[in-house]
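[1] sequence first, then the predicted structure, then my questions.
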Amino acid sequence: MSILGIHHVSAMTKQAQINVNFYTKLLGMRMVKKTVNQDDPSMYHLFYGDELGRPGTEFTFFEIPQIGQNHDGNNSISATSLRVPTDEALTYWEERLSSANIEHDGIQEQFGRKVLPFQDHEKQRLILVSDEGNNGVAGGQAWEKSFASTQHGIVGLGPIHLTVPDIKQLESVIVDVLEFHHIGEYQGAQHEMVYVYEMGEGGTGAEVHVHHRSDLSAERLGRGGVHHVAFRVEDESSLKRWIDTLTANGIGHSNFVDRHYFKSVYFREPNGILFELATDGPGFATDEDVHHLGESLALPPFLESKRNRIEKVLKPIHM
């Protein structure tokens, strides 16, 4: 019943079209699903991933046109890593980002890996991380029709960075309940201690890096911020056992939620960060051919009868 790795990260954007341009045309990710927020279908929910949108490769965005800028701080998902195949790939990306006038911090080392920190157009905090030498959870496969190099392309999500004032409270959930393992620490960019935890097979696609900061106010979520991180569970029966485990440990949760492309449960750890456990299947080919993922607006069955009303509200996205 173990947690297998990172499933997806969901962030916030102000303008869907600009977001699509950045993540597909500059970063070369595939739009694997163009759908809506199932809890508020007046807004887009965009999914980017590898060639098939495999679990562990999905970076998703909610579009909220009136949203203000994120105010970075504590109790937050403070950076999202994107995996690339090799150290050499980071040189390609350093040149590509520079050519597009995207500010970055240059290639560095972080917990024994080469990384390239940068921000998107809305100050979303991102880190390209090399998969070279990875012996844990395997990455995905860059899309053959990518706007970027398929040889050096993004193949999934890497370590997720959290920033919290209270490590022990976080550990009461991720270690004592979710059974993550503490495997080391290093010094962060602001001289803070960063504690590293792994799940499942470990490796680049199955780590959480926790920055301990007692000097920050709480983050105010906006565009350029991350709403939640989801972790992989094998199937629906495993998810239901995890729901029972959360209940037995007194952790409040959403109960079972059917997201059509996967099944989920949502809950917050004591610092207030929103976590999700999500099943690996059934996947994004449930309602679209794999060769045409993300090309048209996809709706879950319970919203299909409202398609005309939903499409009138949404601005068309051009690929």
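    Nice, thanks for sending it over.
[2] could you use CA atoms for every contact and neighbour count after this?
    Will do.
[3] burial measure for L178, as a count.
    Applying other CA atoms under 10 Å, we find 17 residues neighbouring L178.
[4] SS state for it?
    Secondary structure assignment for L178 (DSSP: H, G, I helix; E, B strand; the rest coil): coil.
[5] and what of R96?
    Classified using three-state DSSP, R96 is helix.
[6] okay, helices next: where are they in the stretch 1-150 of the chain?
    Remark: helices assigned in the stretch 1-150 of the chain by DSSP state H, counting those that start in this stretch are 16-20, 87-99.
[7] structure two is appended below for comparative analysis:
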Amino acid sequence: MNLLQGIHHAAYRCTDAKRTVDFYRETLGMDLILAISEDRVPSTKAPDPYMHIFLDAGAGNVLAFFELPNSPAMGRDPNTPDWVQHIAFKVKDVDTLVATKARLAAQGIDAIGPTDHGIFKSIYFRDPDGHRLELAADVARPGVLDRLHAVAPEMIEEWSRTRRAVKHAAFLHEEEFAGTEDQA
């Protein structure tokens, strides 16, 4: 039984709340929904002043950030590749990806892609604090998501046994599925 109704918000850390709001507003059109600032953490009662901002990511989704001026500098897990942890946002189509990449370049922001994942194409870039962001446009052909759903349990079982790349979804990058943006 799934008791969840969705993700209420996802929260990350930032070093400058205003800069973060400005970046997400200017690059992705996200509006500031609200800000909360207190001297104590409500859940732990620890004395730690913070600014907690909430941004509208569209369709009822919320992205939040904490600025923590009294905490040590932000760091990254040195054992996790920096491409792993990221925030992915859905966009309308591949044309939106291409236009956004051009707009980012005009703002001096480097973006990688579009990268073809078979069921979606995406671009990648970073916010001012180094968080990796992804914009993804669905391009799946009819039936592909059903095929992926059907093989997922078997893939997890095989991965669990072998810890080697599982090839059940290799069809995504085979020639017959190349260029899905033209059919989507």
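    Happy to help now that I have it. Just so you know, these numbers come straight off a predicted model, no measurement behind them.
[8] please state their TM-score.
    Here the TM-score for the pair of chains, by TM-score structural alignment, normalised by the length of the second structure, is 0.68; 149 aligned residues with a CA RMSD of 2.8 Å.
[9] now the helices of the stretch 1-150 of the first structure as JSON lines including mean neighbour count?
    Listed next are the helices of the stretch 1-150 of the first structure as JSON lines, based on neighbours: other CA atoms under 10 Å:
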{"stretch": "helix 16-20", "mean neighbour count": "19"}
{"stretch": "helix 87-99", "mean neighbour count": "16"}
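[10] nearest to P300 of the first structure, of those?
    Across the helices of the stretch 1-150 of the first structure, P300 of the first structure has its closest neighbour in helix 16-20 (19.8 Å, CA to CA).
[11] give me the stretch of the second structure that the closest one matches.
    Per the alignment by TM-score structural alignment, helix 16-20 of the first structure matches no residues in the second structure.
[12] what's the distance between L135 of the second structure and I109 of the second structure?
    As judged by CA to CA, to the nearest Å, L135 of the second structure and I109 of the second structure stand 14 Å apart.
[13] those two - which one has more neighbours?
    More crowded of L135 of the second structure and I109, by other CA under 10 Å: L135, with 25 against 15.
[14] how about the contacts made by the more buried one?
    With contact set as CA atoms under 8 Å, 6 or more residues apart in numbering, L135 of the second structure has these partners: 88-91, 97, 122-124.
[15] conserved subset of the residues you listed in the first structure?
    Shared contacts between this structure and the first structure among the contacts of L135 of the second structure (both residues aligned by TM-score structural alignment, their matches' CA atoms under 8 Å) comprise 88-91, 97, 122-124.
[16] return the subset of the residues you listed lying in strands.
    The strands, defined by DSSP state E, take in 88-91, 122-124 from those.
[17] pick out whichever of these sits closest to A35 of the second structure.
    Looking at these and their distance to A35 of the second structure, the nearest is F89, at 21.6 Å (CA to CA).
[18] to which residue of the first structure is that closest one aligned?
    Following TM-score structural alignment, the counterpart assigned to F89 of the second structure within the first structure is F231.
[19] correct me if wrong: its match contacts F267.
    No. Contact criterion CA atoms under 8 Å: F231 of the first structure and F267 do not qualify, at 11.8 Å.
[20] of these two, give the one with the bigger neighbour count.
    Counted by other CA under 10 Å, F231 of the first structure and F267 do not tie: F231 has more neighbours, with 22 against 19.
[21] contact partners for the aligned partner of D127 of the second structure in the first structure?
    Residue correspondence to the first structure (TM-score structural alignment): D127 of the second structure is matched to E269. Counting by CA under 8 Å, 6+ apart, E269 of the first structure touches 169-170, 173, 275.
[22] show the buried residues in the residues you listed.
    Among the contacts of E269 of the first structure, those that count as buried by neighbour count (16 or more other CA atoms under 10 Å) are 170, 173, 275.
[23] any idea how far D176 of the first structure is from the last one?
    Right, the one you point to is F275 of the first structure. Look at F275 of the first structure and D176 of the first structure: by CA to CA, they are 15 Å apart.
[24] leaving out chain neighbours, which residue sits closest to D235 of the first structure?
    Spatial nearest neighbour of D235 of the first structure, excluding adjacent residues (CA to CA, 6 or more residues apart in numbering): T279 at 5.0 Å.
[25] matching the one you found against the second structure, which residue comes up?
    Per TM-score structural alignment, the equivalent position to T279 of the first structure in the second structure is A137.
[26] what's the burial count for V21 of the second structure?
    Residues lying near V21 of the second structure (other CA under 10 Å) number 18.
[27] and it, what element?
    Assigned by DSSP states H and E, V21 of the second structure belongs to helix 17-28.
[28] can you give me the strands for the stretch 201-319 of the first structure?
    For the stretch 201-319 of the first structure, the strands defined by DSSP state E, counting those that start in this stretch occupy 207-212, 226-233, 257-258, 262-268, 274-282.
[29] out of the ones you listed, which one sits most buried?
    Mean neighbour counts were taken over the strands of the stretch 201-319 of the first structure using mean count of other CA atoms under 10 Å, and the top value, a mean of 25, falls to strand 207-212.
[30] if I look at the equivalent of F66 of the second structure over in the first structure, how far off is T150 of the first structure?
    Correspondence of F66 of the second structure to the first structure, assessed by TM-score structural alignment: H211. Distance, H211 of the first structure to T150 of the first structure, using CA to CA: 32 Å.
[31] one step back: right, and the residue nearest to D235 of the first structure touches E236 too?
    Yes. Look at T279 of the first structure against E236 with CA under 8 Å: they come within range, at 6.4 Å.
[32] now for these two: what residues contact both?
    Common neighbours of T279 of the first structure and E236 (CA under 8 Å, 6+ apart) are K263.
[33] wait, what's in contact with the residue lying closest to A11 of the first structure once chain neighbours are set aside?
    Leaving out its chain neighbours, the residue that sits closest to A11 of the first structure by CA to CA, 6+ apart is V226, at 4.0 Å. By CA under 8 Å, 6+ apart, V226 of the first structure lies in contact with 9-12, 76-78.
[34] now the biggest helix by length in the second structure, how far from the centre of its chain.
    Criterion DSSP state H: the longest helix present in the second structure is helix 144-162. Chain-centre distance of helix 144-162 of the second structure: 23 Å, with CA atoms, centre = their mean, to the nearest Å.
[35] and if you look at stretch 180-192 of the first structure?
    Relative to its chain's centre, stretch 180-192 of the first structure lies at 20 Å (CA atoms, centre = their mean).
[36] noted, bye for now.
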